[in-house]
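Engineer: Just the structure for this:
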Amino acid sequence: MQGFLNLDKPFGWTSHDCVAKTRKLLRIKRVGHAGTLDPAATGVLPIAVGRATRLLQYLPGDKAYKATIRLGISTATDDLQGEVIFQQPVTGLNLTMVETALAQFTGKIEQIPPRYSAIQVQGKRLYELARQGKTVEVPTRVVEIFNIEILDWRTGDFPELDIAIACGAGTYIRAIARDLGIKLKTGGTLAALQRTISSGFYLENSINLQDLEGQLKTGNFQIIPADIPLKHLSIVTLATIPARKWCQGQRVPIDDDGDVRDQMLRVYGEDGCFLGLGKPAMSENSKLLVPVMVLADI
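Structural biologist: I've put the predicted structure just below:
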């Protein structure tokens, strides 16, 4: 078995928990995931099964979330699961002020990941260093925010803001909540997070663990074909004999259809079977398709 699951991760589960549960349900050892979600977050967690685990690095990186930010409070982890380090009722704040501050977070921005995160510094995860009480300088990173939309605004001593956010890989929504609180001088933390899009998978097409277990019991489970989330890659089709040679690790000639030398390509046989991933290379006056990852047996 090889392919993907579009899993709706439940609250309180780690991404590793979901992989372990999937491995047990499918009775297969080779299972992995893309885009780690914190235990308190829910939503899309792409799960790769079998040889498809080798494709995880080639999935698209863009993601989208629905998040709730609570103002007037700051925590050690930048979400409600952490120790409260500041709390004070908010006064004199209105939605216009929030919109003005939030607009500063679109485009390419510098972001400092939360102290409790999986980023490695000095060979150790930041959350490991934080739990040991060690203070280290967290390196900034450039991330890209494509769009932020305000969904709801609730006033009170500790106002809450619901947003929809589309962003590139590596973006921490907890950091946006924290930094918005800093800009507004109120403090801010992430109160809830749901991922709606990840690596080419969408929440509306996801499946939870209970439904997965039920489908397996009734024999209705169908794994997502390995090439489905790779639609962002161009296609090359090989005839039968070149396809066989390519799957055996040989370079084979392909038509010269422009400068795609640095592009990763989805490779298919004449029968439409997904064979794997390849990369063009020039050899004298011809263009060759180099095997990068062969998934089919021919």
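
Engineer: can we go C-alpha only for contacts and neighbour counts from here?
Structural biologist: Noted.

Engineer: dump the residue contacts of the spatially most central residue of the chain.
Structural biologist: The centre of the chain sits closest to residue 35, judged by CA atoms, centre = their mean, with a distance of 3.3 Å. Residues in contact with residue 35 (CA atoms under 8 Å, 6 or more residues apart in numbering) are 45-46, 198-199.

Engineer: List only buried entries from those residues.
Structural biologist: 45-46, 198-199 (16 or more other CA atoms under 10 Å).

Engineer: Max pairwise distance over these: which two?
Structural biologist: Across the buried ones among the contacts of residue 35, the longest distance by CA to CA is 8.9 Å; it joins 45 and 199.

Engineer: on that earlier part again, the residue nearest to the centre of the chain belongs to a strand?
Structural biologist: No: secondary structure of residue 35 (DSSP: H, G, I helix; E, B strand; the rest coil): coil, not part of a strand.

Engineer: ok, it to residue 184 distance?
Structural biologist: From residue 35 over to residue 184 the distance is 30 Å, taken as CA to CA, to the nearest Å.

Engineer: next one: residue 281
Structural biologist: The value you get for residue 281 to residue 184, if CA to CA is used, is 52 Å.

Engineer: about what we covered before: can you list residues touching both of residue 45 and residue 199?
Structural biologist: 34-35.

Engineer: Which stretches in the stretch 51-200 of the chain count as helices?
Structural biologist: Using DSSP state H, counting those that start in this stretch, the helices of the stretch 51-200 of the chain run over 95-102, 126-131, 173-184.

Engineer: Distance from the chain centre to the longest strand along the chain, please.
Structural biologist: Ranked by residue count, the top strand of the chain under DSSP state E comes out as strand 141-154. Distance of strand 141-154 from its chain centroid, counting by CA atoms, centre = their mean, to the nearest Å, is 16 Å.

Engineer: Kindly report the same for stretch 6-17.
Structural biologist: For stretch 6-17, the distance to the chain centre is 13 Å (CA atoms, centre = their mean).

Engineer: repeat for stretch 181-197
Structural biologist: On CA atoms, centre = their mean, the centre of stretch 181-197 falls 19 Å from the chain's centre.

Engineer: Alongside the first, I'd like the structure of this one:
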Amino acid sequence: MKTKQDIHGWIALDKPEGLGSTQALARVKRLFNAKKAGHGGTLDPLASGLLPIALGEATKTVSWAMDGQKTYQVVVRWGEARSTDDREGDICAVSDHRPSDSDIESILSRFEGDIEQTPPKFSAIKVAGERAYDLARAGEEVELAARTVRIEKIEVIARPDADHCAFSVTCGKGTYIRSLARDMALALGTVGHVARLRRVAVGPFGENDMISLEKLEELGHKAPGDNAMEGVLRPIETVLDGIPALAVKDAEAQRLRQGQSVLLRGASAPIAQDAVLVMWGQRPLGICSIEKGSLKPKRLFNL
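Structural biologist: Predicted structure coming up:
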């Protein structure tokens, strides 16, 4: 068996439909022969598109990827409600009503900004220690509390027929697109579910950054070797664009690496910060906080 490699960085995987996020992660980890891997936000097997995968020390920045804004392209099917709020569930209600284009446009503003949203019964949220989807599959009635989520923008991008409408949705952490489809349908006097879902952006990653499993496998076959595919990796600090950066000198870097604080001197010293990216030359040293004029290590990278 080949020795696992210390590979560090991000892959913006274009996950295919039908593959779970954990399965996709395992395949990428195996292709890179990486010691550590994690993903920055689950995609249901039904969904395709952008699944950010962190390798090595990039796993220490996963929470920043998960907190990033996301953009989805979703096709809603009007006239059928499903138990899972997507096409994989059983039909549980039907309606003959189909909303007009103008009806759809008229309700979009209701679902923008901070809104209250009840998650789908088939979701990974825990209820009394159990996953909601496990309870739902066992036939138990699941009551989930509404939560506040933020939707920055919804727009119609296509209306292929009376039964379907395609939307682009840009939203914050914790938003369920299946709940959004269900609630928009109810607001339009009908029922509905997600027929197709694709994620096209997560934080700093977009469509142009995505690479398929097939392409990764092809690269691995063309140029076999432990470092063959490192050229497609994005740097660890890619997902940290939204936090301040601070450069340190050699002596300061050594103190931080030993778990010690560094006093920031001078009138231009940064004010208190919960998280700053500390750079040591061209290398990211890690994430620190600034407290009472001192730089304190929080999560350092072993590079």
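
Engineer: Run the contacts of residue 35 of the first structure past the second structure and keep the common ones.
Structural biologist: Mapping those onto the second structure (both residues aligned by TM-score structural alignment, their matches' CA atoms under 8 Å) leaves 45-46 still in contact.

Engineer: Now flag whichever of the contacts of residue 35 of the first structure is closest to residue 292 of the first structure.
Structural biologist: residue 199 (20.2 Å).

Engineer: Verify the stated contact: the closest one with residue 46.
Structural biologist: Yes: at 7.2 Å, residue 199 of the first structure counts as touching residue 46 under the criterion of CA atoms under 8 Å.

Engineer: joint contacts of these two?
Structural biologist: 34-35.

Engineer: before we move on, the earlier item: so can I have a markdown table of the buried ones among the contacts of residue 35 of the first structure showing distance to residue 208 of the first structure?
Structural biologist: Listed next are those as a markdown table, based on distance: CA to CA, whole Å:
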| residue | distance to residue 208 of the first structure |
| --- | --- |
| 45 | 10 |
| 46 | 12 |
| 198 | 15 |
| 199 | 17 |
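
Engineer: Next step: those restricted to strands.
Structural biologist: Short answer: these in strands (DSSP E) are 45-46, 198.

Engineer: Show me what residue 52 of the first structure aligns to in the second structure.
Structural biologist: In the superposition onto the second structure, residue 52 of the first structure corresponds to residue 58 when matched by TM-score structural alignment.

Engineer: To clarify, my last question referred to residue 98 of the first structure.
Structural biologist: Aligned by TM-score structural alignment, residue 98 of the first structure pairs with residue 104 of the second structure.

Engineer: Residue 116 of the first structure too?
Structural biologist: In the second structure, residue 116 of the first structure lands on residue 122 (TM-score structural alignment).

Engineer: And the nearest residue to its match once chain neighbours are set aside, how far from residue 123 of the second structure?
Structural biologist: Nearest residue to residue 122 of the second structure in three dimensions, chain neighbours excluded: residue 133, at 4.1 Å (CA to CA, 6 or more residues apart in numbering). As judged by CA to CA, residue 133 of the second structure and residue 123 of the second structure stand 5 Å apart.

Engineer: same thing with residue 168 of the second structure?
Structural biologist: 22 Å.

Engineer: do residue 272 of the second structure as well
Structural biologist: Distance from residue 272 of the second structure to residue 123 of the second structure, by CA to CA: 38 Å.

Engineer: quick one: which of those two has more around it?
Structural biologist: residue 123 (18 against 14; other CA atoms under 10 Å).

Engineer: Assess the claim that that one and residue 135 are in contact.
Structural biologist: No: using CA under 8 Å, residue 123 of the second structure makes no contact with residue 135, being 9.9 Å away.

Engineer: Identify the residues contacting the aligned residue in the first structure for residue 182 of the second structure.
Structural biologist: Residue 182 of the second structure maps onto residue 178 in the first structure, with residues paired by TM-score structural alignment. Contacts of residue 178 of the first structure were listed using CA under 8 Å, 6+ apart, and they are 74, 78, 187-190.

Engineer: mind running it again at 7 Å?
Structural biologist: Counting by CA atoms under 7 Å, 6 or more residues apart in numbering, residue 178 of the first structure makes contact with 78, 187-189.

Engineer: Likewise for residue 274 of the first structure?
Structural biologist: 227, 267-268.

Engineer: Wait, a strand at residue 290 of the second structure?
Structural biologist: Yes: assessed by three-state DSSP, residue 290 of the second structure belongs to a strand.

Engineer: Which position in the first structure pairs with it?
Structural biologist: With TM-score structural alignment as the criterion, residue 290 of the second structure matches residue 280.

Engineer: Spatially nearest residue to its match (excluding sequence neighbours)?
Structural biologist: residue 289 (4.6 Å).

Engineer: Just the element for the one you found, please.
Structural biologist: Assigned by DSSP states H and E, residue 289 of the first structure belongs to strand 286-294.

Engineer: Output the contacting helices and strands for that strand.
Structural biologist: strand 252-254, strand 274-283 (3 or more CA pairs under 7 Å, 6 or more residues apart in numbering; DSSP states H and E).
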